[in-house]
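In: make a model of this:
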Amino acid sequence: MLDQTELKSKLRAISEANAAHHVLDILESNLRRMGATHILITGLPMPNRPIDNLVQRFRWPDQRNDGIESTSLSANDSALMLGLGSNRARVWTISAGDMEHSDLLASAGEGSQVLVIPVTELYPFQAFVFASGPALQVNKYDLSNLEALAAAAFSRLRELGVISGQRPGALSTRERKVLELTAYGKTAGEIADVLDISQRTVHAHLQNASVKLNASNKTHTVVEALRYGQISV
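Out: A predicted model of the protein is given here:
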């Protein structure tokens, strides 16, 4: 476990790092000292979008293949949705059921501990740190420290120009505004008045947002916009 002096030192090192790999090395080394054997540091893609350009570090030995590291990551892997399920770090144990729906979890192996650290400070960009290992040991203080390190790491990556605040498929500023007003219960007519646009334009923005978020109706569109960090209420 990092004490507060060590944490401050790590945070300072991240803030002073002048290359992305230095930032990622600091984060990875702290995960490994806690027993992580599998590490993924990545931005989260929008629905139906690739993840490749968002991945910052992927160290993921496949236990089903003699520990050879995986070289590809599917944006449709169900484990990635864990990064959307909470805004706090958490840990659990991989079960056989988990492995049926995720190649990532199957590669790590049943019984391994899994750590998910969402990064939400870069709104509307989303990212998370994913780590696993059979001997992973993390307590509540570690979780808090790792949240701080992950947030600092992604903030520094943005400062270095490695990541941007946008993702392919993200909602436009006007689409987000229309959805935020919708989330507050405003009708199309009321939204048109507030934004000084026509109701037809309001409906067009809602339709475009629905397509981008792969949503089936207006309510679903609002829910997905919240889940993917596109709006806040």
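In: going forward, measure contacts between C-alpha atoms and count neighbours the same way
Out: Will do.
In: helices along the chain, start to end?
Out: For the chain, helices defined by DSSP state H occupy the ranges 4-16, 20-33, 96-100, 103-108, 140-159, 173-183, 188-195, 199-212, 218-227.
In: for Val129, find the nearest of those.
Out: Closest approach to Val129 among the helices of the chain (CA to CA): helix 140-159, 7.1 Å.
In: what residues sit buried inside the closest one?
Out: For helix 140-159, the neighbour count (16 or more other CA atoms under 10 Å) marks 142-143, 145-157 as buried.
In: on that earlier part again, dump the helices of the chain to TSV, plus distance to Leu40.
Out: Shown next, in TSV, are those (distance: least, CA to CA, whole Å):
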stretch	distance to Leu40
helix 4-16	18
helix 20-33	9
helix 96-100	17
helix 103-108	10
helix 140-159	12
helix 173-183	29
helix 188-195	41
helix 199-212	25
helix 218-227	20
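In: so which of those helices is nearest Phe128?
Out: Nearest to Phe128, of all these, is helix 140-159, at 7.8 Å by CA to CA.
In: now for that closest one, which elements pack on it?
Out: When contacts are defined as 3 or more CA pairs under 8 Å, 6 or more residues apart in numbering; DSSP states H and E, helix 140-159 packs onto helix 4-16, helix 20-33, strand 113-119, strand 127-133.
In: turn these into JSON lines, columns for distance to Glu224 and mean neighbour count.
Out: Below are the helices and strands packed on helix 140-159 laid out as JSON lines (distance: least, CA to CA, whole Å; neighbours: other CA atoms under 10 Å):
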{"stretch": "helix 4-16", "distance to Glu224": "32", "mean neighbour count": "15"}
{"stretch": "helix 20-33", "distance to Glu224": "30", "mean neighbour count": "18"}
{"stretch": "strand 113-119", "distance to Glu224": "17", "mean neighbour count": "25"}
{"stretch": "strand 127-133", "distance to Glu224": "16", "mean neighbour count": "25"}
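In: and of the ones you listed, who's closest to Trp92?
Out: Nearest of those to Trp92, taken as CA to CA: strand 113-119 at 5.4 Å.
In: next, the second sequence, to be compared with the first:
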Amino acid sequence: MKKLMLTTAALALTTGFAMAETVRLGTEGAYPPYNFINDKGEVDGFERELGDELCKRASLTCEWVTNDWDSIIPNLVSGNYDVIIAGMSITDERDEVIDFTQNYTLPDPSAYIATSADIDLNSAVIAAQTGTIQASFVASSGATLVEYATPEETVAAVRNGEADAVLADRAYLLPIAEEDQGLEMLEKMELIGGGIGLGLRESDTELKETFNKAIQSMKDDGSLNALIEKWDIGVTF
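Out: Below is the predicted model:
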């Protein structure tokens, strides 16, 4: 899905993980239905259920940590948590800094919402969250990119006239378009990225393999597809 973000994450990959310790799962908590904070102040959503189930299958003790998107890779590398599970698309650029498990979703189409269908996307001002694969796509498309720190701000930019459209994951934008009569989803969609995976430090090869086995077991028994359908994430495996 989402996101491309690399800043100064060329920090030394020196922080390792001992399998006997608690695994800290880092997420954004601001990108429903993938991850969000519920009324109880707890991490919720597709990735909360997925992460809990993966840890159960892997016999790991896990805890959840929230982190702003723009520093989510540097703080993984520096050891603030052990895994990124935050709707992060697998890209070659990110893979130069961190490692990824196999994907747990196929690429979700990126969609546009706008106040009107009568806009020329080639010359439009398009909002996207900073450090996302959508921001990178818009920057290379010829349209004018405006970036915001949070997904909520990208939608607000369209509502207040700062941008003509938002480009983000369809699963994120669809409920917004359905609830706001002033916004509509455009027919055009973009297929970007290679699906979403868990992000880990490159040194944590044992932990990566542990999670790969757990993800594969969920693919094999159909429980991952059931979770994808429950949360209306996108295409099943």
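In: can you give me the TM-score here?
Out: Once superposed, the chains reach a TM-score of 0.28 (TM-score structural alignment, normalised by the length of structure 1), with 117 aligned residues with a CA RMSD of 6.2 Å.
In: ok, back up a step: nearest to Val116 of structure 1, out of the helices of structure 1?
Out: helix 140-159 (9.4 Å).
In: rewinding a little: quick one: which of the helices of structure 1 is nearest Pro118 of structure 1?
Out: Closest to Pro118 of structure 1 of these is helix 140-159 (CA to CA; 7.6 Å).
In: that closest one vs helix 4-16, what angle?
Out: Counting by axes from the mean of the first three to the mean of the last three CA atoms, to 10 degrees, helix 140-159 of structure 1 lies at 10 degrees to helix 4-16.
In: circling back: just give me the closest of the buried residues of helix 140-159 of structure 1 to Thr42 of structure 1.
Out: Phe154 (9.3 Å).
In: need the contact list for that closest one.
Out: Val119, Ala127 (CA atoms under 8 Å, 6 or more residues apart in numbering).
In: how close does it get to Ile26 of structure 1?
Out: Distance, Phe154 of structure 1 to Ile26 of structure 1, using CA to CA, to the nearest Å: 12 Å.
In: Thr182 of structure 1 now?
Out: Counting by CA to CA, the separation of Thr182 of structure 1 from Ile26 of structure 1 is 42 Å.
In: please apply the same query to His205 of structure 1.
Out: Applying CA to CA to His205 of structure 1 and Ile26 of structure 1 gives a distance of 42 Å.
In: thinking again about what came up before, just put the helices and strands packed on helix 140-159 of structure 1 in a markdown table and tack on distance to Lys218 of structure 1.
Out: Formatted as a markdown table, those follow (distance: least, CA to CA, whole Å):
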| stretch | distance to Lys218 of structure 1 |
| --- | --- |
| helix 4-16 | 41 |
| helix 20-33 | 39 |
| strand 113-119 | 26 |
| strand 127-133 | 26 |
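In: what's the closest of these to Thr42 of structure 1?
Out: strand 127-133 (5.7 Å).
In: Validate this expectation: Glu63 of structure 2 resides in a strand.
Out: Yes - counting by DSSP: H, G, I helix; E, B strand; the rest coil, Glu63 of structure 2 is part of a strand.
In: wait, what's in contact with the residue nearest to Glu209 of structure 2 when sequence neighbours are not counted?
Out: Using CA to CA, 6 or more residues apart in numbering and skipping residues adjacent in sequence, the residue nearest Glu209 of structure 2 is Thr101, 7.6 Å away. Taking CA under 8 Å, 6+ apart, we find Thr101 of structure 2 in contact with Gly197, Leu198, Gly199, Leu200, Lys208, Glu209, Phe211, Asn212.
In: of these - the most surrounded one?
Out: Gly199 (29 neighbours; other CA atoms under 10 Å).
In: what's the spacing between it and Thr144 of structure 2?
Out: 30 Å.
In: equivalent analysis for Arg24 of structure 2, please.
Out: From Arg24 of structure 2 over to Thr144 of structure 2 (counting by CA to CA), the distance is 38 Å.
In: and for Ala156 of structure 2?
Out: As judged by CA to CA, Ala156 of structure 2 and Thr144 of structure 2 stand 17 Å apart.
In: and if you look at Thr66 of structure 2?
Out: In terms of CA to CA, Thr66 of structure 2 sits 31 Å off from Thr144 of structure 2.
In: over to Ile126 of structure 2?
Out: From Ile126 of structure 2 over to Thr144 of structure 2 (counting by CA to CA), the distance is 6 Å.
In: just Met189 of structure 2 next, same as before
Out: Distance from Met189 of structure 2 to Thr144 of structure 2, counting by CA to CA: 17 Å.
In: burial count for Leu195 of structure 1?
Out: Neighbour count of Leu195 of structure 1, defined by other CA under 10 Å: 13.
In: follow-up on the earlier one: between the helices and strands packed on helix 140-159 of structure 1, which one is closest to Gly43 of structure 1.
Out: Between Gly43 of structure 1 and these, the shortest gap by CA to CA is with strand 127-133, which sits at 3.9 Å.
In: helix 20-33 and that closest one, what's the angle between them?
Out: Here strand 127-133 of structure 1 points in a direction 40 degrees away from that of helix 20-33 (the same axes, to 10 degrees).
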